[in-house]
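Colleague: please find the sequence and the predicted model below.
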Amino acid sequence: MQKKTIITGTGSYIPSEIVSNRDFTVHNFYAEDHKRIETAPQEVVDKFQQITGIAERRYAPSHLNSSDIATIAAQAAIEDSGIDPETLDQIIVAHNFGNVIKHTIQTDAVPSLASRVKHNLKIRNPYCVGYDVLFGCPGWVQGMIQADAFFKAGVAKKALVIGTETLSRVIDKYDRDSMIFSDGAGATVIEYKESDGSGILSSSAVSHCTDEAYYIQLGQSNFPGSDPRIRYIKMKGRKVYEYAIKHVAEAMKECMDKAGIDIHDLKKVFIHQANEKMDEGIIKVLYKLYNITTVPKDIMPMSIQWLGNSSVATVPTLYDLTLKGKVNGHRLEKGDIILFASVGAGMNINAICYRM
């Protein structure tokens, strides 16, 4: 039997605070030029939901930071796997802004979130190494790719990979794009062990950093007269959409081709929950690359409608929910071929082909 990287436990944290689209209808929105958008807020919100599919999102309570919710998801994954956390070789935490204390805009990543998670888990083993990954929304997938590489290099056998974010604390409430973002955490325990075929089959990652590098960045509030020293997450929505539609499916196909997987054998795609219409468009392009015009209706579980876009947390959270029967109409069975894929700031894209 051949050794492979196998997911042996999953966990996630779904914040308790529900923010519906109705909560944004009392906002005044402003454009990048700091001019007020004259369209009625209700109309802005309705159009937003039509495009993104988002009806509500979750925000973390004020007493919990990114490292705290990462720990909750990690504890669930460790319990699910049944491992002794002292046997972990690596703790990899993907995020973008570190800890951001509620009602502030200052990010804190010293010490690293991985160090904080290890501390919270009370792991004493000094050979359990924790480090962070900054790779935009594809950070959790990239953490999985890195751990798999360490396993194959013979320097680790067991890892905890987490995606965590509290984007609600870095959004500009005057910007329409602020309605996309949310909070959450997802985690997986992975082990390098003898496999009957299950495990990571292949991976793919690309970065486009010329004109695309600043499609998502930090910038001044859209509100006129705002303090230019205070910066919020900003996104060129149309540019991101066009980029993703053009490039993500290509990376997904490359990943599947590396593994020698026939598109007809693909059971599910766990794609970054960025925008419902964009994700649907990416899947259509993927199948078109294989000269297939009809996409299977049950190929793509979605959580964006009620969880919003929690960046690095979307893919592991969606996978955990699906595994545990919490996504209607979607089930996973032993031997199923699935694809993890993501796109985000950088701009970065990655994918993993995995057999259950």
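Modeller: Done, it's in.

Colleague: going forward, measure contacts between C-alpha atoms and count neighbours the same way
Modeller: OK.

Colleague: what count of nearby residues applies to H119?
Modeller: The number of residues packed near H119 is 12, by other Cα atoms under 10 Å.

Colleague: try L289
Modeller: Using other Cα under 10 Å: L289 sits among 13 other residues.

Colleague: for the helix or strand that contains R58, packing partners?
Modeller: Assigned by DSSP states H and E, R58 belongs to strand 56-59. Applying 3 or more Cα pairs under 8 Å, 6 or more residues apart in numbering; DSSP states H and E, one finds that strand 56-59 contacts strand 17-20, strand 183-195, helix 304-307.

Colleague: packing partners for the last one?
Modeller: This points to helix 304-307. On a contact count with 3+ Cα pairs under 8 Å, 6+ apart, helix 304-307 meets strand 56-59.

Colleague: list the contacts of the following helix or strand past the strand it packs on.
Modeller: Downstream of strand 56-59, the first helix or strand assigned by DSSP H and E is helix 66-81. With contact meaning Cα atoms under 8 Å, 6 or more residues apart in numbering, helix 66-81 is reached by 8-13, 84-85, 98-100, 113-114, 116-117, 120-121, 160, 162-166, 184-189.

Colleague: of the residues you listed, buried ones?
Modeller: With burial judged by 16 or more other Cα atoms under 10 Å, the buried subset of the contacts of helix 66-81 is 8-13, 85, 98-100, 113-114, 116-117, 160, 162-166, 184-189.

Colleague: contacting residues for W140?
Modeller: Neighbours of W140 in contact, by Cα under 8 Å, 6+ apart: 93-94, 133, 161-163, 312-313, 315-316.

Colleague: could I get those as JSON lines with secondary structure?
Modeller: Converted to JSON lines, those look like this (DSSP: H, G, I helix; E, B strand; the rest coil):
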{"residue": "V93", "secondary structure": "strand"}
{"residue": "A94", "secondary structure": "strand"}
{"residue": "V133", "secondary structure": "strand"}
{"residue": "V161", "secondary structure": "strand"}
{"residue": "I162", "secondary structure": "strand"}
{"residue": "G163", "secondary structure": "strand"}
{"residue": "V312", "secondary structure": "helix"}
{"residue": "A313", "secondary structure": "helix"}
{"residue": "V315", "secondary structure": "helix"}
{"residue": "P316", "secondary structure": "helix"}
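
Colleague: hold the first one in mind and look at this next one:
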Amino acid sequence: MAYSRILGTGSYLPPTVLSNAMLAERIDTSDEWIVSRTGIRARHIADEQETTSDLACKAAQAALADAGVAADEIDLIVVATTTPDMVFPSTACLLQEKLGVHGCAAFDVQAVCAGFMYALITANNYIKSGMAKKALVVGAEVMSRILDWQDRRTCVLFGDGAGAVVLGESDEPGILHAKLAADGRYKDILNTPAQIADGKIQGMPYLHMDGPAVFKFAVKALSDIAEKTLGEAGMSKDQVDWLVPHQANLRIIESTAKHLGLPMERVVVTLPEQGNTSAASIPLALDVAVRDGRIQRGQTVMLEGIGGGFAWGAVLLTF
């Protein structure tokens, strides 16, 4: 049986930085209010001309370079995004064109903040089944375009960015085990319910979130799925070298780390400088920790996150 493992990582953040102090000039908030509730100090915002596929392309090029893989060697592209360039074609097809490659399978996955894990496991299964040998997996978002910038409960939380990995065929397991879940009963506590009909936007086009309800659900769901993933993999908590969580809220991250018995020194946290970049947050954080030398080859890493749907999951891998 073929296995897959990560060959390279890459990321991209738009150059424009929006600090809490800058936000406080627009709305009734403060750096202290935001940091004390979320841990966020700043976020990156895409320029008007930048699209999700633009961000994805820059992250993908960085990952390809890191892996030493040419774009035309890729035979599968999966993009996780909640903020596609357009209704169709998919952001993955647009990314494929920007990379200058043609013919390989390319499609989007929509599981909001859990999207990268859904995309990664989809690509892993393609490789394990022999349907692909090298896959490009990207999480990319321009969350700033679906925010109500007068709503301080939500606009302070999110940012834009993209992260990518190149996944390749291997004789030894790289992705050790994964567990994905979803429950549509919780659709109303985190959503953007608008749709296009008859040439008009129908429904609210801004992100809506019931913060306390999301927090309560996320803490329990992430703790449970981490434990189940380790149990099904036949591994113990002390075998995890690094936790790379979705960057949504510092208190959620700390709760997950505590449940796993991991000190925060072994948790990758990019939240203060990047905010919540939805499907991009896990690959962004992974790339940061790989490039600064914290995550080393052969170490065991757990990716974990949760988002609207609700959709959530955990991926255990050897880097």
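Modeller: That came through fine. Everything quoted here is computed from the prediction, not taken from an experiment.

Colleague: what about the contacts of helix 66-81 of the first structure, which are in helices?
Modeller: Those of the contacts of helix 66-81 of the first structure mapping onto helices are 113-114, 116-117, 120, per DSSP state H.

Colleague: quick one: which of those is nearest Q42 of the first structure?
Modeller: Set against Q42 of the first structure, the nearest of those by Cα to Cα is L113 (38.2 Å).

Colleague: ok, that closest one touching V93?
Modeller: Yes - using Cα atoms under 8 Å, L113 of the first structure is in contact with V93, at 6.5 Å.

Colleague: in stretch 46-54 of the second structure, what's buried?
Modeller: For stretch 46-54 of the second structure, a neighbour-count test (16+ other Cα under 10 Å) marks 46, 51-54 as buried.

Colleague: would you check which pair of those residues lies furthest apart?
Modeller: Across these, no pair lies farther apart than A46 and S53, at 11.6 Å, counting by Cα to Cα.

Colleague: pick the most buried one from the helices and strands packed on strand 56-59 of the first structure.
Modeller: Mean neighbour count (mean count of other Cα atoms under 10 Å) peaks for strand 183-195 among these, with a mean of 26.

Colleague: and that one, how far out from the chain middle?
Modeller: The chain centroid and the centroid of strand 183-195 of the first structure are separated by 14 Å, computed with Cα atoms, centre = their mean, to the nearest Å.

Colleague: buried set for the helix or strand that comes right after it?
Modeller: On the C-terminal side of strand 183-195 of the first structure, the closest following helix or strand by DSSP H and E is strand 199-207. Across strand 199-207 of the first structure, burial judged by 16+ other Cα under 10 Å covers 199-205, 207.

Colleague: need the ones in helices among the contacts of helix 66-81 of the first structure in TSV (columns: distance to M252 of the first structure).
Modeller: Putting these into TSV (distance: Cα to Cα, whole Å) gives the following:
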residue	distance to M252 of the first structure
L113	29
A114	28
R116	33
V117	31
N120	36
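
Colleague: please enumerate the strands of the stretch 201-350 of the first structure.
Modeller: 216-220, 231-235, 266-271, 337-344, 348-355 (DSSP state E, counting those that start in this stretch).

Colleague: mind putting these in TSV, distance to T322 of the first structure and mean neighbour count included?
Modeller: Shown next, in TSV, are the strands of the stretch 201-350 of the first structure (distance: least, Cα to Cα, whole Å; neighbours: other Cα atoms under 10 Å):
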stretch	distance to T322 of the first structure	mean neighbour count
strand 216-220	29	16
strand 231-235	29	20
strand 266-271	10	21
strand 337-344	12	26
strand 348-355	15	26
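
Colleague: out of those strands, nearest to L321 of the first structure?
Modeller: For L321 of the first structure, the closest of those is strand 266-271, at 11.2 Å, according to Cα to Cα.

Colleague: so who does the spatially closest residue to S198 of the first structure that is not a sequence neighbour touch?
Modeller: Closest residue to S198 of the first structure apart from its sequence neighbours, by Cα to Cα, 6 or more residues apart in numbering: R355 at 4.8 Å. Contacts here follow Cα under 8 Å, 6+ apart; on that basis R355 of the first structure touches 197-201, 334-338.

Colleague: equivalent analysis for Y215 of the first structure, please.
Modeller: By Cα under 8 Å, 6+ apart, the contact list for Y215 of the first structure reads 235-237, 239-240, 345-347.

Colleague: ok, back up a step: out of the buried residues of stretch 46-54 of the second structure, flag the one nearest to E227 of the second structure.
Modeller: Closest approach to E227 of the second structure among the buried residues of stretch 46-54 of the second structure (Cα to Cα): T52, at 33.7 Å.

Colleague: and that closest one, what pairs with it in the first structure?
Modeller: If you follow T52 of the second structure across to the first structure using TM-score structural alignment, you land on S66.

Colleague: of the contacts of R355 of the first structure, which ones are shared with the second structure?
Modeller: Using both residues aligned by TM-score structural alignment, their matches' Cα atoms under 8 Å, the second structure keeps these contacts from these: 198-201, 334-338.

Colleague: nearest to K4 of the first structure, out of the helices and strands packed on strand 56-59 of the first structure?
Modeller: Short answer: strand 183-195, nearest of these by Cα to Cα, at 5.4 Å.

Colleague: other SSEs contacting the closest one?
Modeller: If you count contacts as 3+ Cα pairs under 8 Å, 6+ apart, strand 183-195 of the first structure packs onto strand 2-13, strand 56-59, helix 66-81, strand 158-166, helix 314-323.

Colleague: among the ones you listed, which is the most enclosed?
Modeller: strand 158-166 (a mean of 32).

Colleague: give me the stretch of the second structure that that strand matches.
Modeller: The aligned range for strand 158-166 of the first structure is 134-142, by TM-score structural alignment.

Colleague: check the fit of that stretch onto the first structure and give the mean distance.
Modeller: Stretch 134-142 of the second structure, aligned to the first structure and superposed, deviates on average by 0.4 Å (mean Cα distance after the TM-score superposition for the first structure).

Colleague: gap between that stretch and the chain center?
Modeller: 9 Å.

Colleague: before we move on, what about stretch 215-224 of the second structure?
Modeller: Worked out by Cα atoms, centre = their mean, stretch 215-224 of the second structure lies 17 Å from the chain centre.

Colleague: quick revisit: which one among the buried residues of strand 199-207 of the first structure gets closest to D172 of the first structure?
Modeller: S207 (26.8 Å).

Colleague: returning to what we had before: looking at the strands of the stretch 201-350 of the first structure, spot the one closest to K47 of the first structure.
Modeller: Minimum separation from K47 of the first structure across these (Cα to Cα) falls at strand 231-235, 17.5 Å.

Colleague: which residues in the second structure does that closest one align to?
Modeller: Residue span in the second structure matched to strand 231-235 of the first structure, by TM-score structural alignment: 205-209.
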